[in-house]
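> 3D model of this:
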Amino acid sequence: MTDTETLRAHIATVLARARDRTHTLTDAVDETDLIAQHSPLMSPLVWDFAHIGNQEELWLVRDVGGREPVRADIDGMYDAFQNPRRDRPQLPLLRPDEARDYTRVVRDKVFDVLEANALKGHRLVDEGFAFGMIAQHEQQHDETMLATHQLRAGAAVLTAPPPPASRAPVAAEVLIPGGPFTMGTSTEPWALDNERPAHAVHVDAFVIDAAPVTNGQYLGFIEDGGYDDPRWWSDAGWRHRRTENLTAPAHWHPDPGGWLYTRFGVTRPLIPDEPVVHVCFHEARAYARWAGKRLPTEAEWEKSARFDPATGRSRRFPWGDDEPDETRANLGQRHLAPAPVGAYPRGASALGVHQLIGDVWEWTDTDFHGYPGFTAFPYREYSEVFFGDKYKVLRGGSFGTDAVACRGSFRNWDLPVRRQIFAGLRCARDPRPGEAG
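Reported below is the predicted structural model:
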């Protein structure tokens, strides 16, 4: 098999994996659930489904393939920038059966385009970039649909085996040495524009938690009155806490026997050593201040994840350059929950930091901006229009993030008030006198 044939087979595999997951998420519920808006923060599931097909048609059928449109009449309806999520239920959306037929026709044409394309010759198709971009796009919407499932009311419809138990003790903190490292990438073939280009960044020595903050640790903040004490909150965070009456992470419920948590329609006692999830940036920052620490910057997070002190290079993933598998990270909706601390010792970074990939997205205290030398590609609306001080960067992926859309350089972003995403945190701090050597 030639290199091009190998790449073509790989693309077909990741596209099929994404579509299988899309079908799992949409086939799990009836038509009423598909067309309903389960939260004003989210689209109806059927909008996401058809939008996935429309983006695939725009980029791969029409642009890469040069083929005639399948449904040019629906382009505006499935343009995310033209139609805010709260307005999408009022649109004349494709019915679930129409969405299934449409996405199937588009996918058949995409495989024809893939078979005929040389996967080289110009930037959009070099090394299969456009196909990889679309696979990532579908998986990102699949994670969004998974978050919609978490917000829907009713009986559980999704199933998965529990994550593995803790397999190794994890240190409380890790000292990360000061000095330069290479942040971002110029070589990852399917990296998106905001991950590029690779550039040297100097980071002073700092200390970072060796694992994400757990439910048990976060419970200490609640029981100490953290939600009632403005000392721990920024002005904006305190206003938001009061306006929204936040008293605990989303989906937590107080109970005489202890706290309960509802996940995908199932309510169970809180698991103390599981990473906390569904906290907004303001909650994450308040917890860190209460703990006598702070949130890491994005550069600190990436150095913890990628820097190899033995070679001085930045790895693709914390454990090295090999692709993620089930022994290294909790990704891909393989499980429907974060794994307890210590569940993936093979996934630790060279510096000894655990579970940086998968489980929960981690808030950083960095606004979303382009790197020095940033160039929008292939369109400004993916990243550039979100640059500024409104959005905070999240890193690392969650149990709902697929491996194709997660790597050591991958950047996510959201508004600091958002809690529907599968986001948690880990803390950092400056070294104490003499601690950095």
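> CA atoms for contacts and neighbours, from now on please.
Will do.
> Go ahead and confirm Gly332 touches Gly397.
No: contact criterion CA atoms under 8 Å: Gly332 and Gly397 do not qualify, at 9.7 Å.
> The two: which has the busier surroundings?
Neighbour tally, Gly332 and Gly397, criterion other CA atoms under 10 Å: the higher count belongs to Gly397, 30 against 27.
> Check which helices and strands the one helix or strand His282 maps to sits against.
In the assignment (DSSP states H and E), His282 maps to helix 281-290. Contact partners of helix 281-290 among helices and strands, from 3 or more CA pairs under 8 Å, 6 or more residues apart in numbering; DSSP states H and E: helix 215-223, helix 235-244.
> As CSV, those helices with mean neighbour count and distance to Pro197 would be great.
Output for the helices and strands packed on helix 281-290, formatted as CSV (neighbours: other CA atoms under 10 Å; distance: least, CA to CA, whole Å):
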stretch, mean neighbour count, distance to Pro197
helix 215-223, 16, 36
helix 235-244, 15, 33
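> Could you also give me the structure for this second sequence? I'd like to compare it with the first:
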Amino acid sequence: MTAAPAPDGAELRERAAGALLAARARTRVLTACVDDGELHAQHSPLMSPLVWDLAHIGNQEEVWLLRAVGGQQPLRPEIDTLYDAFRHARADRPALPLLTAPEARGYVADVRERVMDVLERTPLEGAGPLARSGFAFGMIAQHEQQHDETMLITHQLRRGPAVLTAAEPPPAGPDAAALPAEVLVPGGPFTMGTSTEPWALDNERPAHPRLVPAFFIDTLPVSNAAYLRFVEDGGYRERRWWHPAGWEQVRREELAAPLFWRCEGGTWVRRRFGVTEEAPPGEPVLHVSWFEAAAYAAWAGRRLPTEAEWEKAARHDPSSGRSRRYPWGDADPTPQLANLGQRHLRPAPVGAYPRGASPLGVRQLIGDVWEWTASDFLPYPGFRAFPYREYSEVFFGGRYKVLRGGSFAVDPVACRGTFRNWDLPERRQIFSGFRTARDADSA
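Predicted coordinates:
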């Protein structure tokens, strides 16, 4: 197989510009659909005011693209500490002297205009590691898209009428009902992580061999209907299924179902972006914590897949022995392959996107819902922090669990077969679901 020629400077510049423009277009959608009062409001102590996210996006863009890459003097050095995510907890941010909504919009627009000039002038071929292949521009596009996902979570948490709209996702494939419940992933080594993806972040690197014993993994994400069986079987009342910290959360917060669910007249309904609707039985379950996912898996006599198992199921091609960029191959995602990019405001039904299946037939590994894994967030062998420790390194350890695969709220620029997300195991507001696994010798 002949390798594709490396993109030249013009192609790299076009890709970077396109990623930055797409992210900004989405940011405008998420901030223009509510008035300035709602932009300044804190809709949940778990989240920042939307206006903080907006100015933070601009500040990070200024720090990395105007100052670090462009060598320019700071535009607003006095706001750096206000928009330092490590300096102020989310619950405390409304009390800060933040930029007003008009000031924030003006600031991010000014930064972006200057950034496009820096992009035009910066050599991307043979450049230093920050600019090489447009890495810093791709990093900032991913950063903005990640905050767009955060802002979409805030929209889900806000009270009031719906302000966002989107087309419905495609239905399940015609063969969905006939799919096997699980797929056997053969044991053996595979290549995990990447050393060649130009915009991969530091925690995805380097590529390294990983030996994974044979295991079975669900063909599809766990559905609302399947999870409801756990709920109605008393799963939230049985301590034996739960991690001790998870059981403590269940008791403390009186949990009885996924976040945003409630039972009305014997029917389970959910709130979704300002609309109350019956929880669709055929959709992947959404807004469950790691504790809830692990409890369901224990109740079902299964377990969560490890991160290495998840990535092998998503990337390994048994016929060639190589690891693909995505389950379907090396081509970038399209609307026919995965539910990404806020194109739809919900997951597609389980069994959708047959063209996006892995070589072994596992579906919806990319998009729809973030999938909890059993693994703690840890560095790969040979990890090196780049370009700053606070992106990944400070989160390594046993506190955070890894999620993989992205969700309907994730843009393709921030979602790859190697992309790693992480969060605290009690988190429920994120767009998280899961699938289960079991050892091959447990039959």
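> now what about the TM-score between them?
With the length set by TM-score structural alignment, normalised by the length of structure 1, the two chains reach a TM-score of 0.98; 433 aligned residues with a CA RMSD of 0.9 Å.
> Select, out of the helices and strands packed on helix 281-290 of structure 1, the one closest to Trp190 of structure 1.
Minimum separation from Trp190 of structure 1 across these (CA to CA) falls at helix 215-223, 34.5 Å.
> With structure 2 overlaid, how far apart is the closest one on average?
If you overlay the two and look at helix 215-223 of structure 1, the average distance to its match in structure 2 is 0.3 Å (mean CA distance after the TM-score superposition for structure 1).
> re earlier: what does the helix holding His282 of structure 1 correspond to over in structure 2?
Mapped onto structure 2 using TM-score structural alignment, helix 281-290 of structure 1 covers residues 290-299.
> just stretch 90-105 of structure 1 next, same as before
Under TM-score structural alignment, the match for stretch 90-105 of structure 1 in structure 2 covers residues 95-110.
> who's in contact with the matching stretch?
Asp36, Leu39, His40, Val51, Trp52, Leu54, Ala55, Ile57, Gly58, Asn59, Leu82 (CA atoms under 8 Å, 6 or more residues apart in numbering).
> Out of those, which sit inside helices?
Among the contacts of stretch 95-110 of structure 2, the residues falling in helices (DSSP state H) are Asp36, Leu39, His40, Val51, Trp52, Leu54, Ala55, Ile57, Gly58, Asn59.
> for the helices and strands packed on helix 281-290 of structure 1, which one sits closest to Thr2 of structure 1?
helix 215-223 (49.1 Å).
> That closest one to helix 281-290, inter-axis angle?
Per axes from the mean of the first three to the mean of the last three CA atoms, to 10 degrees, the angle that helix 215-223 of structure 1 makes with helix 281-290 is 90 degrees.
> which secondary structure elements does helix 215-223 of structure 1 contact?
By 3+ CA pairs under 8 Å, 6+ apart, helix 215-223 of structure 1 packs against helix 281-290.
> quick one: contacts for Gly53 of structure 1?
Gly53 of structure 1 makes contact with Tyr102, Thr103, Val106, Arg107 under the criterion CA under 8 Å, 6+ apart.
> So the first one lies in a helix, does it not?
Put plainly, it is Tyr102 of structure 1. Yes: assessed by DSSP: H, G, I helix; E, B strand; the rest coil, Tyr102 of structure 1 belongs to a helix.
> still on that earlier bit, can I get the helices and strands packed on helix 281-290 of structure 1 in TSV with distance to Pro272 of structure 1?
Output for those, formatted as TSV (distance: least, CA to CA, whole Å):
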stretch	distance to Pro272 of structure 1
helix 215-223	4
helix 235-244	24
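> in the superposed pair, what's the mean gap between the match of helix 281-290 of structure 1 and structure 1?
Stretch 290-299 of structure 2 sits 0.3 Å off on average (mean CA distance after the TM-score superposition for structure 1).
> Flag every buried residue along stretch 418-429 of structure 1.
Arg419, Gln420, Ile421, Phe422, Ala423, Gly424, Leu425, Arg426, Cys427, Ala428, Arg429 (16 or more other CA atoms under 10 Å).
> Can you find the partner of the fifth one in structure 2?
For Ala423 of structure 1, the equivalent position in structure 2 is taken to be Ser432, counting by TM-score structural alignment.
> How about that match: what's its closest non-neighbour residue?
Leaving aside its sequence neighbours, Ser432 of structure 2 sits nearest to Trp370 (CA to CA, 6 or more residues apart in numbering; 4.5 Å).
> What are the boundaries of the helices in the stretch 51-200 of structure 1?
96-116, 129-151 (DSSP state H, counting those that start in this stretch).
> Comparing these, which comes out most buried?
Burial among the helices of the stretch 51-200 of structure 1, expressed as mean neighbours by mean count of other CA atoms under 10 Å, is greatest for helix 129-151, which shows a mean of 22.
> by contact count, what packs against that one?
helix 3-27, helix 45-56.
> compared with structure 2, how much does that helix deviate?
Averaged out, helix 129-151 of structure 1 is 0.2 Å away (mean CA distance after the TM-score superposition for structure 1).
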